[in-house]
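# sequence unknown, structure follows:
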């Protein structure tokens, strides 16, 4: 099936690697060699093409991926960034110092017009557990420098890992200040858990008081649409700062394609309602996603399919199991939404698909990590919104796939995983919870922990609140924390404990908000579950207000998560 604006096969994604000094850089594609080093433009570009910044990702103990994409005009309607329709040679450098006095790798890559002038360079043979700086150059134009790092050797723990995770950055809903504050934390690693960009055209997803910024172009359906939207987001200086601060591990959720899609099933009322139309849309979205993310060539899409679930090892300290909960899931049951749904208990249903479930269980059995961390998209713990005997849950989360959740939880229990931690995005609020095999048994002991990050901007400023007063925590005693401000979660992962700081910014409608820590939770080695060590006092202006009734709070929480 043809992809909008023309198909791209694996060979077309090639980034030619040449003139490599003292190491190996792998081409992005199936094959590499002089025969594929097609002539590329050496003529100077009329302006700076590094308007989308730089990024790195998927670190190993001896390497990582370097990324950039050339664009003279990020807002160009055709999605090609105002670039001439020919390939462009790009130099890259990796150094041990920020001034590039000690360059340890260098080479040439080809930014191919057919890949929207994106560049992916996979590096191997570097020293483990080290910081490196990198940059690109074409003609007289030099990119900003980025900072990245390799993981520790597989047989060592290395120092404690500073890891931040984020999700849900709706450009129209505010400024990406939280990305800037995250960059200022100088983390070693960043996880993005989905909804990196949103598909809506201007005027569709509007928050109270109006959107402070607007999307370019129509709803993203074609390859040109997705490329333009990614470029608009990447042109944001705060997002560029976060990418340049550390290597990223990325997975997508729904909005990178379309709200609430499942497998080959589009959202109700979709602009691409037929199987053929949605398959083409999926292929376009995945192609643009790969072009704009620091992913390895193992994630080059095959038309409407992409390999995004994968493992990244951080020495003996942590193993990151990055999941895909969209591409292989059964359709949401009971017409989606937050509702009573007996079909959610159907043992045949899966949110990951059987193959990924087996891959995950096998990974748990083989794991030698101190901390096994699942980087994934949607709420994992049970979250019942009905105080009575009837269970009312979200069908777009793991609550809509109860047997799948139980099988995966049981697999890490059976494998005797030392410490299981699930990281989650999607719901536009901070949450913390203990994970159980049976959430309906008050006496069931925790078997893991879940940390949920708020959005970067989605749903706007939000509001501070008393987390203990939220009715979800009364109905679900395994839920430990809630806050509805924007922000991210910053963790410190050591051999003896994992500490999570829930970071919040007080506003996103205008830029420049300061960041603070709302709460801190700790998971101790071999002690499943969380305990709170810090909670920022609630402002007196909020303490004096009469609290709304429980149902009003539940309704507002659901509304904050629901997308048009």
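That came through fine. These numbers were taken from a predicted model, which means no experiment stands behind them.
# okay, CA-based contacts and neighbour counts for the rest of this
OK.
# could you pull out the helices in the stretch 401-550 of the chain for me?
402-414, 471-475, 540-543, 550-561 (DSSP state H, counting those that start in this stretch).
# use this one as the comparison:
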């Protein structure tokens, strides 16, 4: 046992037991608390889960190494069946090395399915906050998960993460833009800069490590990590705005220079996320598409819409009259990943097939009247690939496909069909798009603009431009989605409200209010 007393969790997780444990005598160089970035878990299985922490004395130290002394540190860890840590079921020691920014990834196995567990770390006499995690069930078990995306540090506070922690989810699914790579004031919201980025624009490994450490120092984000395992995928801002495969969005950036930048970003991303060894980056690439089963109730098919996409059509600028976006040879997934997804859907025995990906799949036409005005960075810029995918999903026979999406900084609920111009085109799936945690600052709700957009895009059932997240409850007969919103995030403490509720009946690709 680390200690005779229980460790009380910080943030949204409160463990039984009254107080933090008494600190043990410091045993070495770390005279201050090194657990300033919190703890996390992720990618659960029926018999295991990944446990994560990273040591940092000063999260915004300029070199990105968190103010840690050089050298390696032995980090003890415990996993318990109870929140008082009186029933330790697994324990061990991992080495936190400077070469991995003093992060540790523990792949625990041999656990019981469908069980809640508690974990913590110790180094040099310091004990981390305790986190709660769980294994996936073996059978048809209900699921409650939260969806989040897009958390720009400078645009506001992470109250949405705190509210997610209070929802007590089984899982949190983060769909990208966990960080933003811009220099201080490099992307300013209308509501201004609330708190400043440390460091410069992210280019080097040290830059990305610093930025991730600054973001992870936020107590509201730490609270959301503490209460449940996370499933994470990245979008563009973990590297660079609107990048596409080997192509930088910054004019004049050569392929070799951009490959080095991606390698740095992927290394830092892995170091700071609860990912498995199989997700270790290899040079300028990293595998994030993977499957997580929640028993036989649901399978999460997590996609990568960045590394394998063709460059955006029409220089990613022309929004209308761009015939190149319709080119049948263009892909956002790449043929191999599309085949991987459709093969998995065809084999799936899950009641619900949840496709987690980054950019909005439904057509979103911003032009009133004839013609379309669309975003080339979304699936609208890869229209033929979208048609291929949706036809493939329908042909797969997979039960209850639901697409989970981030990026848009707006809540959307939509139905998906291969041809959005044809009223008789079959409804293949439902798409739930979560608004941002903080990106674009305080949100708004333009009722007239929403009505006009929905008239032009009748496949949308709901739009809301306020900040927020989605909470989904999945059962054998239905999936329920609550769109949660916050009226402000440029100051702390906003309550979360349910702006809309939808039900997706099993066997029907449709939304019922």
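Happy to help now that I have it. Keep in mind it's a predicted model, so treat the numbers as computed, not measured.
# CSV please, covering the helices of the stretch 401-550 of structure 1 and showing distance to residue 114 of structure 1 and mean neighbour count.
What follows is the helices of the stretch 401-550 of structure 1, written out as CSV (distance: least, CA to CA, whole Å; neighbours: other CA atoms under 10 Å):
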stretch, distance to residue 114 of structure 1, mean neighbour count
helix 402-414, 39, 19
helix 471-475, 49, 18
helix 540-543, 54, 10
helix 550-561, 37, 14
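# between the ones you listed, which gets nearest to residue 457 of structure 1?
Ranking the helices of the stretch 401-550 of structure 1 by their distance to residue 457 of structure 1 (criterion: CA to CA) puts helix 550-561 first, at 11.8 Å.
# can you give me the strands in the stretch 451-564 of structure 1?
462-463, 479-493, 497-505, 515-524, 527-535 (DSSP state E, counting those that start in this stretch).
# and residue 276 of structure 1, which of the ones you listed is closest to it?
The closest approach between residue 276 of structure 1 and any of the strands of the stretch 451-564 of structure 1, judged by CA to CA, belongs to strand 479-493 at 37.5 Å.
# quick one: what's aligned to residue 282 of structure 2 in structure 1?
Under the alignment defined by TM-score structural alignment, residue 282 of structure 2 corresponds to residue 302 in structure 1.
# a markdown table please, covering the strands of the stretch 451-564 of structure 1 and showing distance to residue 173 of structure 1 and mean neighbour count.
Shown next, in a markdown table, are the strands of the stretch 451-564 of structure 1 (distance: least, CA to CA, whole Å; neighbours: other CA under 10 Å):
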| stretch | distance to residue 173 of structure 1 | mean neighbour count |
| --- | --- | --- |
| strand 462-463 | 11 | 16 |
| strand 479-493 | 11 | 24 |
| strand 497-505 | 14 | 23 |
| strand 515-524 | 18 | 20 |
| strand 527-535 | 27 | 17 |
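# right, so of those, which gets closest to residue 191 of structure 1?
Per CA to CA, nearest to residue 191 of structure 1 of the strands of the stretch 451-564 of structure 1: strand 479-493, 10.1 Å.
# the closest one aligns to what range in structure 2?
Using TM-score structural alignment, strand 479-493 of structure 1 pairs with 460-474 in structure 2.
# on that earlier part again, can you list the strands of the stretch 451-564 of structure 1 in CSV and add distance to residue 425 of structure 1?
CSV is the format used below for the strands of the stretch 451-564 of structure 1 (distance: least, CA to CA, whole Å):
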stretch, distance to residue 425 of structure 1
strand 462-463, 16
strand 479-493, 10
strand 497-505, 13
strand 515-524, 17
strand 527-535, 18
